[in-house]
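Chemist: okay, structure incoming, though there's no sequence with it:
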């Protein structure tokens, strides 16, 4: 198992910057930024590179790697995008983001908020990705130049899941399970440690809680929710009866 020196890690990360960039919603204005949620003060620091925890987590990644099926790989690759459309298998065939312009624009801002908050702590901690710690790790998605901790995808998946579940509480359990799978698929893909994922889930929850206190968010949420529920054939009267 090969360990890279700090200088070599820096060189590799710099070179990877031309390979791929974070897949945040381009052009969408975030609701909040790192100035309002400073994750460097709210999250514990990531495990040190040579710590027993990091070594154990690397072992978990390698175990997943040798047991992942072609179907798991395909799912992880499809989940590489940060897009609310990845929840389509939960909401059914009537869910088509192309038919939901207000809903789509709203979630573009939600996803953009993840990047606006998470990019700063990634740069602050600069945790090297698992494939930089060991050449035994074989990623199945594009490698990225960003830090590993916290996971932006886990943050985005948790955030999208919470917001979507509040729109369609009839499917809350299924939506949150899908959000959890979405985050875990970053381990399947070989690009994150388990502690990155856990921190991302905490970050996504913190961002969601903050957004729900904002008037601009709640106004757009109500409009997007109404559009979605109409498209899905759901009514609030039906929801009240089920409660």
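Modeler: It's in. Quick caveat: nothing in here was measured; it's all calculated off a predicted structure.
Chemist: C-alpha only now, for contacts and for neighbours.
Modeler: Will do.
Chemist: can you tell me the centre-most residue of the protein?
Modeler: The residue lying closest to the centre of the chain (C-alpha atoms, centre = their mean) is residue 153, at 2.1 Å.
Chemist: residues in contact with the helix or strand containing that residue: which ones?
Modeler: Using DSSP states H and E, the element containing residue 153 is helix 152-167. Residues outside helix 152-167 that contact it (C-alpha atoms under 8 Å, 6 or more residues apart in numbering) are 80, 82, 84, 107, 110-111, 114-115, 118-119, 171-172, 175-176, 178-180, 182-184, 186, 197-205, 207-208, 225, 229.
Chemist: and the helix or strand that contains residue 183, which residues are buried?
Modeler: According to DSSP H and E, residue 183 maps onto helix 172-188. Neighbour counts using 16 or more other C-alpha atoms under 10 Å place 172, 174-176, 178-188 of helix 172-188 among the buried residues.
Chemist: out of the residues you listed, flag the one nearest to residue 15.
Modeler: Nearest to residue 15 among the buried residues of helix 172-188 is residue 186, at 21.3 Å by C-alpha to C-alpha.
Chemist: hang on, the closest one packs against residue 75?
Modeler: No - with contact defined as C-alpha atoms under 8 Å, residue 186 does not reach residue 75; the gap is 10.3 Å.
Chemist: now the closest residue in space to residue 76 that isn't next to it in sequence: how far from residue 109?
Modeler: Spatially, and ignoring its direct neighbours in sequence, residue 76 is nearest to residue 185 (4.9 Å; C-alpha to C-alpha, 6 or more residues apart in numbering). Applying C-alpha to C-alpha, to the nearest Å, the value for residue 185 to residue 109 is 23 Å.
Chemist: likewise residue 170?
Modeler: 24 Å.
Chemist: now swap in residue 215 and tell me
Modeler: Separation of residue 215 from residue 109 (C-alpha to C-alpha) stands at 14 Å.
Chemist: okay, one more to line up with it:
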């Protein structure tokens, strides 16, 4: 059985090398996650570092190398399409969409927890939705790590390296140069979250899925991935979410998270500061279907 790589997973500044090594070798001793006194405390969760809970799946991750085809070869029609999309995405530099892409590049909690707040219509944070917050943290580890068997096998060169350009996150570039581009870890995380949140809040499915798609496509705008990396990141996400549905802890957190969302919506507590995001999302990459 293949196991996750012990190398750095730079799809997140939080999931540094030692964190992913802990995932691959087994969780540390469980410590209870801190929750607000008014929220129902979850069962103790293993932490791979203080404040960073382990994923649900452990080593039972989808095999991305078996799941995905090889990345497009240089000189192929598929690679030409990747290059055309890269050129179109570069035109959004300096726009509000580029600013959103820069924000989406950062998978640090607590900031990233609010990514889908506007799509859901309710605030998502450790204070407002502690079980959903935990669900997002743990599923991020699973979806992100699931990309690494293929990443490490293909070691695909990222577009900013291929073209000798920059990205929207210069501080990540040294790590990204050493990390395979195919498939996209950011996309796997965001699409897994979109699938999970659509199940939790089906009436908001269109908005949630659109935000999940935009999050992945923002990796094109950031010049960190090719379009084929993003498309296959969604496939890995689907595989991870399918496996998560056989995990009892995941299902328990889903039930609790659904109750949190319903309670906020029932109390009329809205998401805030959504105008800037809405403006950015109106800007599309030309030619991306």
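Modeler: Yep, it's here. Just so you know, these numbers come straight off a predicted model, no measurement behind them.
Chemist: where along the stretch 1-150 of structure 2 do the strands fall?
Modeler: 30-31, 45-49, 52-53 (DSSP state E, counting those that start in this stretch).
Chemist: tell me which of the ones you listed sits most buried.
Modeler: strand 52-53 (a mean of 22; mean count of other C-alpha atoms under 10 Å).
Chemist: for that one, packing partners?
Modeler: strand 45-49, helix 130-145 (3 or more C-alpha pairs under 8 Å, 6 or more residues apart in numbering; DSSP states H and E).
Chemist: show me what residue 252 of structure 2 aligns to in structure 1.
Modeler: Under the alignment (TM-score structural alignment), residue 252 of structure 2 pairs with residue 219 of structure 1.
Chemist: helix or strand: which one has that match?
Modeler: Element membership of residue 219 of structure 1 [criterion: DSSP H and E] is helix 215-232.
Chemist: on average, how far is that helix from the matching bit in structure 2?
Modeler: Superposed on structure 2, helix 215-232 of structure 1 shows a mean distance of 1.7 Å to its aligned residues (mean C-alpha distance after the TM-score superposition for structure 1).
Chemist: which residues are in contact with that helix?
Modeler: The contact list for helix 215-232 of structure 1 (C-alpha under 8 Å, 6+ apart) reads 31, 91, 94-95, 100, 102-104, 106, 167-168, 211-212, 235.
Chemist: among those residues, name the buried ones.
Modeler: 31, 95, 100, 102, 103, 104, 106, 167, 168, 211.
Chemist: number of nearby residues for the nearest residue to the second one once chain neighbours are set aside?
Modeler: Counting by C-alpha to C-alpha, 6+ apart, residue 95 of structure 1 lies nearest to residue 88, which is 6.1 Å off, once chain neighbours are set aside. Burial of residue 88 of structure 1 is recorded as 14 neighbouring residues (other C-alpha atoms under 10 Å).
Chemist: verify the stated contact: residue 88 of structure 1 with residue 174.
Modeler: No - using C-alpha under 8 Å, residue 88 of structure 1 makes no contact with residue 174, being 11.4 Å away.
Chemist: quick one: map residue 10 of structure 2 onto structure 1.
Modeler: Aligned counterpart of residue 10 of structure 2 in structure 1: residue 21 (TM-score structural alignment).
Chemist: what's the closest non-adjacent residue to that match?
Modeler: Take residue 21 of structure 1 and drop its neighbours on the chain: the residue closest to it by C-alpha to C-alpha, 6+ apart is residue 144, 6.0 Å away.
Chemist: contact partners for the one you found?
Modeler: Contact analysis of residue 144 of structure 1 by C-alpha under 8 Å, 6+ apart lists 13, 16, 17, 19, 20, 21, 22.
Chemist: wait, which of these is closest to residue 46 of structure 1?
Modeler: Nearest to residue 46 of structure 1 among these, counting by C-alpha to C-alpha, is residue 13 at 18.0 Å.
Chemist: how would you label residue 152 of structure 2: helix, strand or coil?
Modeler: Each residue gets one of three states, and residue 152 of structure 2 gets helix by DSSP: H, G, I helix; E, B strand; the rest coil.
Chemist: number of nearby residues for the corresponding residue of structure 1 for residue 102 of structure 2?
Modeler: Counting by TM-score structural alignment, residue 102 of structure 2 corresponds to residue 77 in structure 1. The number of residues packed near residue 77 of structure 1 is 18, by other C-alpha under 10 Å.
Chemist: and the gap between the aligned partner of residue 84 of structure 2 in structure 1 and residue 130 of structure 1?
Modeler: In structure 1, the residue equivalent to residue 84 of structure 2 is residue 59, according to TM-score structural alignment. Residue 59 of structure 1 sits 10 Å away from residue 130 of structure 1, going by C-alpha to C-alpha.
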